[in-house]
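The sequence isn't on hand, but the structure is:
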């Protein structure tokens, strides 16, 4: 499912226009991104938790040459599904 399809589904279920539903989805994702940029976790009960994870520096290999490369430490966003989401996909 892509954003336009999600916006259409939200619009159908809420009575909003598709443009308004798309705007709400954009605001929702922007707020999650802003919280992640601040280093905060975002928990949506029943759905899951978005959290910032720290990756340690590590060794890797260039697949073309086989040469060893150093991969620096970085931050990434992780997602842990909630109980209801896990149950829905079983």
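Yes, it's here. None of these values were measured; they are calculated from a predicted model.

rest of the way, CA atoms for contacts and neighbours
Fine.

what's the span of stretch 27-45, first residue to last?
19 Å (C-alpha to C-alpha, to the nearest Å).

in that stretch, what counts as buried?
Burial within stretch 27-45, assessed by neighbour count using 16 or more other C-alpha atoms under 10 Å, is assigned to 32, 33, 35, 36, 41, 42, 43.

which SS class is the second one?
Okay, so that is residue 33. helix (DSSP: H, G, I helix; E, B strand; the rest coil).

cool, the fourth one as well?
Under the three-state scheme (three-state DSSP), the conformation of residue 36 reads as helix.

Just give the nearest non-adjacent residue to it, would you?
residue 52 (6.6 Å; C-alpha to C-alpha, 6 or more residues apart in numbering).

Correct me if wrong, but that neighbour is in a helix.
No - under the criterion used here (three-state DSSP), residue 52 is strand, not part of a helix.

Got another one to weigh against that:
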């Protein structure tokens, strides 16, 4: 099962009587926009009790085309990694 953005909006709408569905959608969009902007800007995103998103720089590296077997160089790039908090990790492992 996958939790979608629409599911988040619905949960916020149901759990906060003062929110309209449009306000719940805007709250989710605002959070995601702030999160994306932080990561694009190179900042880490720490959500206490959930985990930390990091932006890492990867160096160029050697690769291989699996169809032809030719060697090639993969470009340098930035990647987002996630490290769950101890609290989340414990809850996931306990089921």
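Cool, the structure landed. What you see is a predicted model; the values in this text were computed from it and never measured.

circling back: residue in the second structure paired with the residue nearest to residue 36 of the first structure?
By TM-score structural alignment, residue 52 of the first structure lines up with residue 55 in the second structure.

Would you confirm that its match contacts residue 39?
Yes - between residue 55 of the second structure and residue 39 there is a contact under C-alpha atoms under 8 Å: 6.5 Å.

Now do the shared contacts for these two.
Common neighbours of residue 55 of the second structure and residue 39, using C-alpha atoms under 8 Å, 6 or more residues apart in numbering, are residue 80.

Which strand or helix spans residue 16 of the first structure?
Secondary structure assignment for residue 16 of the first structure, by DSSP states H and E: no helix or strand.

same question, residue 67 of the second structure
Going by DSSP H and E, residue 67 of the second structure is not in any helix or strand.

same question, residue 28 of the first structure
Per DSSP H and E: residue 28 of the first structure is located in helix 18-37.

Could you do residue 62 of the second structure as well?
Take DSSP H and E as the rule and residue 62 of the second structure turns out to sit in strand 61-64.

Residue 11 of the first structure maps to what in the second structure?
In the second structure, residue 11 of the first structure lines up with residue 13, judged by TM-score structural alignment.

Mean per-residue distance, whichever helix or strand its match is part of versus the first structure.
Using DSSP H and E, residue 13 of the second structure maps to helix 5-15. Superposing on the first structure and averaging over aligned pairs (mean C-alpha distance after the TM-score superposition for the first structure), helix 5-15 of the second structure comes out at 0.9 Å.
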